[in-house]
Each structure stands twice: as structure tokens, then as C-alpha cells.
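In: model this:
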Amino acid sequence: MSTEQPLPVIDHDSAPYWQAAHEGHLDIPLCGDCGKHHFYPRAICPHCHSDNLNFDTVSGRGEVHTFTVARRPAGPAFADDVPYVVALIELEEGPRMMSRIQTDDPEKVHIGAKVEVTFVKASDEITFPYFRMT
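Out: This next block holds a predicted model:
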């Protein structure tokens, strides 16, 4: 079994998202027709089905909608990370995104906790937007 953590594949639809994360800001799709943000990056708006999409830099602030604490690794590649928090973050701009919460004490994470984005470099190409409580 591999001890290297798997990394996302960057495609045409997600490239601006990953580039922004690499540069230290959170950009998510914004529909030019209905005016709604969405996450994850995709070719059409999930709200109105338009392909008139651009990436918009958002605040990076939100709150924990739900979460779980991973206490057992999801394979050998994650053994050094446990325990870690995986959460569904509701961004101030509306969309929800799955991410990790960086914390020294997973027991302090709770639903409704205010969070802000932080960035963790995983490789030369991939920087993950994680969150931390504020």
C-alpha cells in the first residue's frame, strides 16, 4: 500500500480554483446569469444550468455546518494525520464545501463554529484550502 496521500487531478473546470489556492486566495465559481456562487467547480451552474461562469474571490469565512473527527486513518498514507477534522463549511457567500479544519484540539470543533480559510501546500501543483476556527 502507498504511503503517499492521493492528490486531486486538476482539470479544465477546476484549474482556476487550484491556481487561486496556490496563490493564497479562495476563488469559487460565480454564475454570470443567476448571480449565485457554487462549489465544486464544474462546467455549468447547478442553479440555472448556464455555462456563463467566472471565478470570484470570496471572503474565505464561514461556519461549520457539520463535521466528523477521523480517529482512524483512511489508509497508511493518513496514519500521521489522525486525529483530524473533516467538515462541511458553509461559506458566507452561500455555498458549502467539504474541507479539513486545522486544530490542535478536535474536541473544540462544534457545529456553528466560525472559521476562516488557510492554505496548506501538498505539492508543487496542489495547495489545499483548509479552515481554522476564529
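In: From now on I want contacts and neighbour counts done on CA atoms only, so please keep to that.
Out: OK.
In: pretty sure I28 contacts S59?
Out: No: using Cα atoms under 8 Å, I28 is not in contact with S59, being 10.5 Å away.
In: Among the two, which residue is more densely surrounded?
Out: I28 (23 against 14; other Cα atoms under 10 Å).
In: hang on, that one is in a helix, isn't it?
Out: No: the assignment for I28, made by DSSP: H, G, I helix; E, B strand; the rest coil, is strand rather than a helix.
In: Could you also give me the structure for this next sequence, so I can compare it with the first?
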Amino acid sequence: MRKITLPFDLRTSYDNEPFYKPAQEEGKFLLPRCKDCGKYYWPAAFICEHCGSANVEWVEASGHGRLYSKVEERFAFHPGIKEYLPIGLCSVNLDEGPRVFGRLLGYENIEDVPYDAPVHLVWLRDDEKAATIMGWELD
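Out: Predicted coordinates for the structure are as follows:
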């Protein structure tokens, strides 16, 4: 887990607490999976987005995927983030199926990062705010 400073607080909800709590406490990457159709999905919810079943479990995921999209943020969408610009952001198609979003790490020039590049999860933790977010680093 890498240490960072977040410029704002993150709040958990009833739906996503089973994701954030294990991430913060143990560094585990959990995804909801339907026990009826067997599919993983994201964002977190207690109803399967594929079949509508409420028979859902949280399962540890691999933390591996492929880069789907990327952008380098150069405008401060929040005043506290200005000092951290530019920031790479990305969406990742997980090996388990769902698409998630997070920080893109480990690149020099975003234009040189190929789409569909293999990436792996790196947890980014702000101890002061007790918050953990997803970062994706090139393999």
C-alpha cells in the first residue's frame, strides 16, 4: 500500500462498505459476484446487475486487468488537488469482467501508454483520513 494525501474526504455507503473496509484494513480487493448467474459486477450493489438476483457475495479479485481508457487531468476539479497536477486517471477492464476506475501510475508520458496494456492494482492510502483508493500501475 502506498501512502498519499487526499485533498478531500471519502465517504462510504451501505452498498460500498464491503469493498472499502477490507481494502482499508487488509489491502484486499473484493468484488460483488452473483451466486445465481456467477457474474462479477461493478459498481457495488446488493442486487446483481446481470440477472436481478439478491443472492450476492463479496469475493477476492485478482487485482489485474487491461487499460481501457486514460486521461491526464491538468485542471484542478477541487482546490486541494492543484498541487498534485497533472494526475493520470484510467478505466480498467478487470480480468474478472467489470470495469473500474482509478489513478494511473508508473508512466512518464501518457501518450506513450498503450490501450489494452496489462495493469495491476496498487492501493493508495491516506492514513490521516483513513481512506483508500485504487491506483493502477503498468505491468
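In: With L105 of the second structure as the reference, measure out to the one residue sitting closest to the centre of the second structure.
Out: Per Cα atoms, centre = their mean, the C-alpha nearest to the average position across the second structure is that of M134, at 3.8 Å. Here the criterion is Cα to Cα, to the nearest Å. By it, M134 of the second structure lies 10 Å from L105 of the second structure.
In: K3 of the second structure now?
Out: From K3 of the second structure across to L105 of the second structure, the span is 13 Å (Cα to Cα).
In: likewise P114 of the second structure?
Out: 13 Å.
In: The first structure: strands as residue ranges?
Out: Using DSSP state E, the strands of the first structure run over 27-31, 53-57, 61-70, 84-91, 96-101, 114-121, 127-133.
In: The ones you listed into TSV, with extra columns for distance to F78 of the first structure?
Out: What follows is the strands of the first structure, written out as TSV (distance: least, Cα to Cα, whole Å):
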stretch	distance to F78 of the first structure
strand 27-31	27
strand 53-57	30
strand 61-70	10
strand 84-91	10
strand 96-101	13
strand 114-121	15
strand 127-133	15
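In: of all these, which lies closest to I10 of the first structure?
Out: strand 127-133 (11.4 Å; Cα to Cα).
In: Can you name every helix or strand that the closest one contacts?
Out: helix 15-23, strand 96-101, strand 114-121 (3 or more Cα pairs under 8 Å, 6 or more residues apart in numbering; DSSP states H and E).
In: so can I have a markdown table of those showing distance to P46 of the first structure and mean neighbour count?
Out: Shown next, in a markdown table, are these (distance: least, Cα to Cα, whole Å; neighbours: other Cα atoms under 10 Å):
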| stretch | distance to P46 of the first structure | mean neighbour count |
| --- | --- | --- |
| helix 15-23 | 17 | 19 |
| strand 96-101 | 13 | 20 |
| strand 114-121 | 24 | 18 |
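In: Nothing else from me, thank you.
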